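Peer 1: What shape does this take:
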Amino acid sequence: MNRRTDLELIRIVASREVTRQLRSKAFWASVIVTTAMMCLSFALTGVLEGDGGDAPEVGVVGARTPVAAALRPETAVKEYGDAGAARRAVRDGTVDAAVLPGGEVLVLRNLPADLGRTIRQAEQTAGQVERLKELGAGPDETARALAPPVLRVSALDADAGEVQERTMTAGLGVFLLFILMLISGLGIAQGVAEEKSSRIVEVLLAKVRAWHLLAGKIVGLGAAALAQILLMMTAVLSAAIGFGALDAPLGAIGTAANLLLWFVPGYVLFVTLYAVAGALVSRQEDVNHVIGPVNMLQMLSLAGPALAVRGGPDDPALTVVSMVPGLSWAAMPMRMAAGPVPWWQIGAACALMLLAIAVLVRVGARVYRGGLLRYGGIVKVGDALRGAAH
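Peer 2: All right, here's what the predicted structure looks like:
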């Protein structure tokens, strides 16, 4: 077969996998449910923050202009002519509290601590205003005397908030992609095992080679997963921006795009492992036994985010993990989100990942080919390699 024929056969297998994925109800259910849950969490956060942001309403009785003026920056002030009107307003819930002449405060049940401090400070300010007037100070002198000093703020890390948002975006993205990869991997292994147990693979191998099947599955399932991820990320980031959960949306979008670039080779690596594992069993009931080591390796990829949270981007262990193929897809984006990373380390991690994929696809194709036509329980990797040599 020439090169063009090989590519055409891979395209046909990939199209079959994409079509089957896009027609799967479980595929769309995972997209809809996950996206809806994330968007709902941002919506609830926005609602709760909005409910807690309303200024308390305070009633002021009598000609207590200094008290009312001192309260206005922190509260919504309503003035009443007598104590009876203020009492009715408190009982009806029109105001949260009412300040009477003599410093008495009316509340319906109890006085919140924050509101109590605000009223106490307003009374102190009003008392100072009265004493300054007694000493002959004019309005301008009183205002200058009571004006708070201007604070000179120097930020030691002005970008800390943006860095935190980028790190949270990367961490949340890694967790979601990890779950997606786990679910997809199980489906891939079960699909390969089903084709083998139903003997459909024998019909397919009469038309194409085993490595065509493996490459087509990698390309097709990768394309379907990429479409799924793009839909989820677009919806979740749109919800986060729309509900005001992000102060620096461009940084979060850049982090998400960078994470996606690192996820693609990681996904290819694990898809290959899951497909090869599925070829080693003759019954779907045995799938969970053979994918255990792959699941353990995938679990190790969460070490990167954990180290980034514990020790920060300069943690030596995180530096090592971010260079290891199979783990770098999650660790390197976390490092890049949390701080600058030397360009040579990024290049080395990428090169090592691509080299690992090339070796794995080559060896995995032999195991895949040797395992597909061997039946009778779980096939050992060594037996599959020897079977592929014949």
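
Peer 1: going forward, measure contacts between C-alpha atoms and count neighbours the same way
Peer 2: Fine.

Peer 1: you'd agree E79 is in a strand?
Peer 2: Yes - under DSSP: H, G, I helix; E, B strand; the rest coil, E79 falls within a strand.

Peer 1: Tell me which residues touch the closest residue to A210 other than its chain neighbours, please.
Peer 2: Nearest-residue entry for A210: R369, 5.2 Å, with adjacent residues in sequence omitted and distances by C-alpha to C-alpha, 6 or more residues apart in numbering. By C-alpha atoms under 8 Å, 6 or more residues apart in numbering, R369 lies in contact with 210-211, 384, 388.

Peer 1: Same question for R117.
Peer 2: No contacts exist for R117 under C-alpha under 8 Å, 6+ apart.

Peer 1: did I read that right, the residue nearest to A210 in a helix?
Peer 2: Yes - assignment of R369 by three-state DSSP places it within a helix.

Peer 1: Alongside the first, I'd like the structure of this one:
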Amino acid sequence: MSNAQYDGPGALSAIGGVRLIARRELATRLRAKSFLISTAIIVVFICGYLILMNFIQNSSSSSTIGLTHQTSALATPVTSAAEAAGQKVDIRTVSEQAGRKQVADGKLDALLVGTADAPKVVVKKTLSAGLTSTFHVLAQQQAFSQQIDQLGGDPSKVQQAMSTAQLPVQRLQSVDKYQVQRIVLGVIAVVLIYMSLMINGQAVAAGVIEEKSSRVVELLLATVRPWQLMAGKVLGIAVVGLVQMVIFAAVGVGLGLATGAFAIPAGLITGAALWAIVWYVIGFAMYAVMLAAAGALVSRQEDANAVVTPVIMLIVVPAVIGWSLIPANPDGMAGRVLSLIPLFSPMIMPMRISLGVAAPWEIAVSLVLSVALVVALVALAGRVYRNAVLRTGARVRLVDALRAA
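Peer 2: Predicted coordinates:
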């Protein structure tokens, strides 16, 4: 095994060397079919998800009920019964003959025939669960009104008194009417960050191993220093991932607002998208330098899993914890503490920000700690990369790579 190392001055300035490598990565990866295909697939997924969500919102639990002229007086009772059953109904007045035909054709979900005092329900085959609950409530209301009428009371006044009767509610915390959509928005943001880190982060390690196995790295190090090569590779691939994230954010925010899939104010959605991009950049810098150092420890792609998997688990575990913990208890102590820990922050803090439960001081602390960790990891990973990138043959032990040249 060759123990050659490099720490020469390089022929370019520090910034010039990093820029050269970054441009090389950008030129190669932005034109790659894998980048274009993966970006197109995720954009299609985002569009399909938002369109489906909008369709479900517009068509959820809505039924069409026909009333004949003899049962038209039931329009208000049917509507109130549907509301009590948590259903949405569209009432249409038709003749009995036309109504029966529309039921048979599937244009009406149900038709009420007979009289207002003794209605009958006509359906094509069976009633949906929602309409079953609606007509059950209607039958109870009619039976109740008949009993009141027999006792000499006024059913309409009793029904009015019952509909307006309620107990006062004192809330200890304000209710966020956008809570569900905020959760969906937060989960989408973290999923996109996770996917981009997994795809582009592993691309860093694969690129390092490829250059090392093909000995291209030796040619590159004739011009730039090892830390410039590592920094340029990480920066170039980071920009590629950033381009993807901006595309995803623009498509998601634009289509979500255009279709009405998100009823959240545009400012909240835009803010969540911008924070997702910020945390992607921080997260990528954090994990990519570790993956670059890990890739420098081996000389063959077949050995990559052994060194890359531990770093990948640092992405997977926080993501899984975030998806399972934060939506269930957005402002819980566990989520608040984990969102401040740098290795967890890129996955958990964007979700808490989307939900509106992250305090400004928490965001500031997590940013400071995460940036501090990135600085420390850059120094540590740079040392490993410098001492291992030119060693060929068997896998380099991490302890050996950390030793001074």
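
Peer 1: quick revisit: could you redo the contacts of R369 of the first structure as CSV and give each row neighbour count, secondary structure and distance to M299 of the first structure?
Peer 2: Listed next are the contacts of R369 of the first structure as CSV, based on neighbours: other C-alpha atoms under 10 Å; DSSP: H, G, I helix; E, B strand; the rest coil; distance: C-alpha to C-alpha, whole Å:
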residue, neighbour count, secondary structure, distance to M299 of the first structure
A210, 21, helix, 29
W211, 19, helix, 27
A384, 21, helix, 26
A388, 18, helix, 30
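
Peer 1: Closest one to V163 of the first structure out of those residues, please.
Peer 2: Using C-alpha to C-alpha, W211 comes nearest to V163 of the first structure of the contacts of R369 of the first structure, at 43.5 Å.

Peer 1: Tell me the counterpart of the closest one in the second structure.
Peer 2: Taking TM-score structural alignment, the alignment pairs W211 of the first structure with W227 from the second structure.

Peer 1: Can you report how many residues neighbour the nearest residue to its match once chain neighbours are set aside?
Peer 2: Spatial nearest neighbour of W227 of the second structure, excluding adjacent residues (C-alpha to C-alpha, 6+ apart): G382 at 5.7 Å. For G382 of the second structure, the tally of surrounding residues (other C-alpha atoms under 10 Å) stands at 23.

Peer 1: Point me to the helix or strand that includes G382 of the second structure.
Peer 2: Assigned by DSSP states H and E, G382 of the second structure belongs to helix 360-388.

Peer 1: ok, back up a step: contacting residues around the match of W211 of the first structure?
Peer 2: Contacts were defined as C-alpha under 8 Å, 6+ apart; by that measure W227 of the second structure touches 382, 385-386.

Peer 1: do the same with V180 of the second structure
Peer 2: Contacts of V180 of the second structure (C-alpha under 8 Å, 6+ apart): none.

Peer 1: From G186 of the second structure, how far off is it?
Peer 2: 10 Å (C-alpha to C-alpha, to the nearest Å).

Peer 1: What of V158 of the second structure?
Peer 2: Distance of V158 of the second structure to G186 of the second structure, given as C-alpha to C-alpha: 46 Å.

Peer 1: Kindly report the same for M195 of the second structure.
Peer 2: M195 of the second structure sits 14 Å away from G186 of the second structure, taking C-alpha to C-alpha as the criterion.

Peer 1: Which one's more surrounded, the two?
Peer 2: Counted by other C-alpha under 10 Å, M195 of the second structure and G186 do not tie: G186 has more neighbours, with 29 against 13.

Peer 1: give the contact list for the counterpart of the more buried one in the first structure.
Peer 2: With TM-score structural alignment as the criterion, G186 of the second structure lines up with A170 in the first structure. A170 of the first structure makes contact with 255-256, 259, 333-334, 337 under the criterion C-alpha under 8 Å, 6+ apart.

Peer 1: Which residue ranges of the stretch 251-400 of the second structure form helices?
Peer 2: Here the stretch 251-400 of the second structure has its helices, by DSSP state H, counting those that start in this stretch, at 266-296, 304-325, 333-338, 345-355, 360-388, 398-402.

Peer 1: Output those as JSON lines; include the columns distance to V253 of the second structure.
Peer 2: Shown next, in JSON lines, are these (distance: least, C-alpha to C-alpha, whole Å):
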{"stretch": "helix 266-296", "distance to V253 of the second structure": "7"}
{"stretch": "helix 304-325", "distance to V253 of the second structure": "21"}
{"stretch": "helix 333-338", "distance to V253 of the second structure": "26"}
{"stretch": "helix 345-355", "distance to V253 of the second structure": "13"}
{"stretch": "helix 360-388", "distance to V253 of the second structure": "22"}
{"stretch": "helix 398-402", "distance to V253 of the second structure": "43"}
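
Peer 1: From those helices, pick the one with the highest average neighbour count.
Peer 2: Ranked by mean neighbour count, these are led by helix 345-355 with a mean of 28 (mean count of other C-alpha atoms under 10 Å).

Peer 1: Measure how that one sits relative to helix 304-325, angle-wise.
Peer 2: Here helix 345-355 of the second structure points in a direction 20 degrees away from that of helix 304-325 (axes from the mean of the first three to the mean of the last three C-alpha atoms, to 10 degrees).
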